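Asker: Have a look at this fold, sequence not included:
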């Protein structure tokens, strides 16, 4: 998986890294302990898009990775074993601005939504809620944090999202073969697209919730197809009711070294751009995506869309995971 070059934009952070502010706002929950270290690297572990540690998508968070090179960050991500681990490589705590990179067990990822949410919550627990700025390989990502019912909620604003129809012969048909699906399994109202909000995702709508639940795909075939086209995940969705934009979703992620993501904020943002491209966003609205149920890690992602804004806002909570070995 290749890293995208950051677009021209705000002045990047300096290489000198300031020490993080250890004082948390009195309104925020106590900071969790570092749950495990990888060598001398302190790794926090959070589950994003859930209020229950048994649900959501786990992410590693390294709050000070200034001295880590690419090989070390990849090694830490592989040891942690989650779909992604986020690394803060530079920071300006006064401006609440951070340089953020993401690694899966197999390589660097240009943008990861659930690890962004997890990092924002970890920072808010230490420095107080409010707005954070992340300089990522795809550009600046703003994240608002607030305290809701005793838990920190984060809302990321994506880079401008867009979507285009997928090519039948070279993209859709090979994906269907890898998924062991046929054209008859697809929902005609949700045509196959390549959707983008920082990285590319193949979007396939399926008619039957049972078909989605029975997912059993060819890992190697889908892996090779995704690497060839540069897709981060395949976003498989089922519309739960015809009168509202609520969806069940599953996201195979073989290129990241894991079978499936239980909550995929980057795909949710791209899916928001997909819905706009289909002409389904005629007024400001919120979309609910329920993901991870079939993995036993239920997750809730909330996607806010506006017909005149190509950016997508994705919201969710994140909670620290229990320390391993306790």
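Answerer: Ah, there it is. If you're wondering where the values come from, they're calculated on a predicted model, not measured in any experiment.

Asker: drop to CA atoms for contacts and neighbour counts, all remaining ones
Answerer: Fine.

Asker: quick one, helices of the chain?
Answerer: Assignment of helices within the chain using DSSP state H yields the ranges 70-80, 113-127, 173-179, 209-213, 219-229, 265-277.

Asker: export the ones you listed to JSON lines and tack on distance to residue 105?
Answerer: Shown next, in JSON lines, are the helices of the chain (distance: least, CA to CA, whole Å):
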{"stretch": "helix 70-80", "distance to residue 105": "4"}
{"stretch": "helix 113-127", "distance to residue 105": "14"}
{"stretch": "helix 173-179", "distance to residue 105": "22"}
{"stretch": "helix 209-213", "distance to residue 105": "26"}
{"stretch": "helix 219-229", "distance to residue 105": "14"}
{"stretch": "helix 265-277", "distance to residue 105": "17"}
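
Asker: and the comparison structure, right after this:
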């Protein structure tokens, strides 16, 4: 048997038990894919992140993310969680660079007071003809429907509609191969420029509490609609989380806080 350290971090969280929990393992060498997936399934969190420093002088960490059912191409909150673990538990100072398999280099800059700024690609969504399956999910209609990567974005009229939405997980699963984000402008008297929620039952995440990656698409969309590049966002899940966002040319910068909930030792069979 072998043991590894594992951390559970609340990302995009102002206090414990809010934001989005992610498990993080910092590896000396890569585990095989089946073991990574088994650990993620055992954790049963939205994401388990695995990071391993490259065997060179670059200081870059390779980073991968697994849901309980599969590896995913892009995850923001577990990237923030991994940077927090490296900064607080492994003594890595300054900006941290992660190499990913599908979205290039991601950089995370510590800001102090448990806050970190993620530098993410800008992935503007494109307007599409709505899939027929959406009609049953939104009987009151929508403003517009967009898509970026494997995500559908349904723009609703109001923050109240987003907060009060009752998701039909079977219906969302019918959007084969796609996850669903709903979004709307924030209330005029409220502190947020836009709000969102995100549902990905097809990859084992019924509702993701706070999703950094979708803001790579939400920020360019709302920056264009609202006419400003600095935006305050809130993901209105039960746990909830604030994201302070900025559009900077072809990058999206997202700032949020992270807290360590647990450090554990896990036991694995020898590979």
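Answerer: Right, received. Where do you want to start? Being a predicted model, the structure only gives us computed values, none of them experimental.

Asker: Please work out the TM-score for the two chains.
Answerer: Overlay of the two chains. TM-score (TM-score structural alignment, normalised by the length of the second structure): 0.86; 261 aligned residues with a CA RMSD of 2.5 Å.

Asker: before we move on, the earlier item: with respect to residue 200 of the first structure, which of the helices of the first structure lies nearest?
Answerer: helix 265-277 (7.7 Å; CA to CA).

Asker: re earlier: to residue 92 of the first structure, which of the helices of the first structure lies closest?
Answerer: Among the helices of the first structure, helix 113-127 comes nearest to residue 92 of the first structure, with 12.2 Å by CA to CA.

Asker: and the longest strand for the first structure?
Answerer: Selection of the longest strand in the first structure by residue count, based on DSSP state E, yields strand 309-320.

Asker: outside of that strand, which residues touch it?
Answerer: Outside strand 309-320 of the first structure, the residues that touch it by CA atoms under 8 Å, 6 or more residues apart in numbering are 32, 44-53, 117-118, 121, 151-162, 197, 265, 268-270, 272-273, 300-306.

Asker: Any of those residues buried? List them.
Answerer: With burial judged by 16 or more other CA atoms under 10 Å, the buried subset of the contacts of strand 309-320 of the first structure is 32, 44-53, 117-118, 121, 151-159, 161-162, 197, 265, 268-270, 272-273, 300-306.

Asker: What ranges does the stretch 1-150 of the second structure have for its strands?
Answerer: Taking DSSP state E, counting those that start in this stretch as the criterion, the stretch 1-150 of the second structure contains strands spanning 2-11, 20-27, 47-53, 61-66, 71-72, 96-99, 105-112, 115-121, 126-127, 144-148.

Asker: export those strands to a markdown table and tack on distance to residue 88 of the second structure?
Answerer: Formatted as a markdown table, the strands of the stretch 1-150 of the second structure follow (distance: least, CA to CA, whole Å):
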| stretch | distance to residue 88 of the second structure |
| --- | --- |
| strand 2-11 | 11 |
| strand 20-27 | 12 |
| strand 47-53 | 15 |
| strand 61-66 | 16 |
| strand 71-72 | 26 |
| strand 96-99 | 12 |
| strand 105-112 | 11 |
| strand 115-121 | 12 |
| strand 126-127 | 39 |
| strand 144-148 | 34 |
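
Asker: So which of those is nearest residue 133 of the second structure?
Answerer: strand 144-148 (12.4 Å).

Asker: report the angle between the axes of the closest one and helix 215-226?
Answerer: Orientation check (axes from the mean of the first three to the mean of the last three CA atoms, to 10 degrees): strand 144-148 of the second structure against helix 215-226 gives 140 degrees.

Asker: quick one: strand 144-148 of the second structure to chain centroid distance?
Answerer: How far strand 144-148 of the second structure lies from its chain's middle: 18 Å, per CA atoms, centre = their mean, to the nearest Å.

Asker: go on, stretch 264-273 of the first structure?
Answerer: 8 Å.

Asker: how far away is the residue in the first structure sticking out farthest from the centre from residue 63 of the first structure?
Answerer: Ranking residues of the first structure by C-alpha distance from their mean position (CA atoms, centre = their mean) puts residue 184 at the top, at 29.6 Å. Per CA to CA, to the nearest Å, residue 184 of the first structure is found 47 Å from residue 63 of the first structure.

Asker: Spatially central residue in the first structure, please.
Answerer: Computing the C-alpha centroid of the first structure and ranking residues by CA atoms, centre = their mean puts residue 113 first, at 2.4 Å.

Asker: That one: what's its closest spatial neighbour, skipping adjacent residues?
Answerer: Spatial nearest neighbour of residue 113 of the first structure, excluding adjacent residues (CA to CA, 6 or more residues apart in numbering): residue 265 at 3.9 Å.

Asker: do residue 163 of the second structure as well
Answerer: Residue 163 of the second structure sits nearest to residue 236 (CA to CA, 6+ apart), 6.0 Å away.

Asker: just to revisit the earlier point, ok, now how distant is the alignment partner in the second structure of the residue nearest to residue 113 of the first structure from residue 135 of the second structure?
Answerer: Under the alignment (TM-score structural alignment), residue 265 of the first structure maps onto residue 212 of the second structure. Distance, residue 212 of the second structure to residue 135 of the second structure, using CA to CA: 27 Å.

Asker: Look up the closest residue to residue 53 of the second structure, ignoring the ones flanking it.
Answerer: In space, residue 53 of the second structure is closest to residue 61, 4.2 Å off (CA to CA, 6+ apart).

Asker: wait, what's in contact with the corresponding residue of the first structure for the one you found?
Answerer: Aligned counterpart of residue 61 of the second structure in the first structure: residue 98 (TM-score structural alignment). Listed by CA under 8 Å, 6+ apart, the contact partners of residue 98 of the first structure are 13, 88-92, 132-135.

Asker: Please repeat the previous calculation with a cut-off of 10 Å.
Answerer: By CA atoms under 10 Å, 6 or more residues apart in numbering, the contact set of residue 98 of the first structure is 12-13, 17, 63, 87-92, 132-136, 140-141.

Asker: residue contacts, the equivalent of residue 231 of the second structure over in the first structure?
Answerer: Using TM-score structural alignment, the partner of residue 231 of the second structure in the first structure is residue 287. When contacts are counted by CA under 10 Å, 6+ apart, residue 287 of the first structure is found next to 244-247, 268, 271-272, 275, 301-305, 314.
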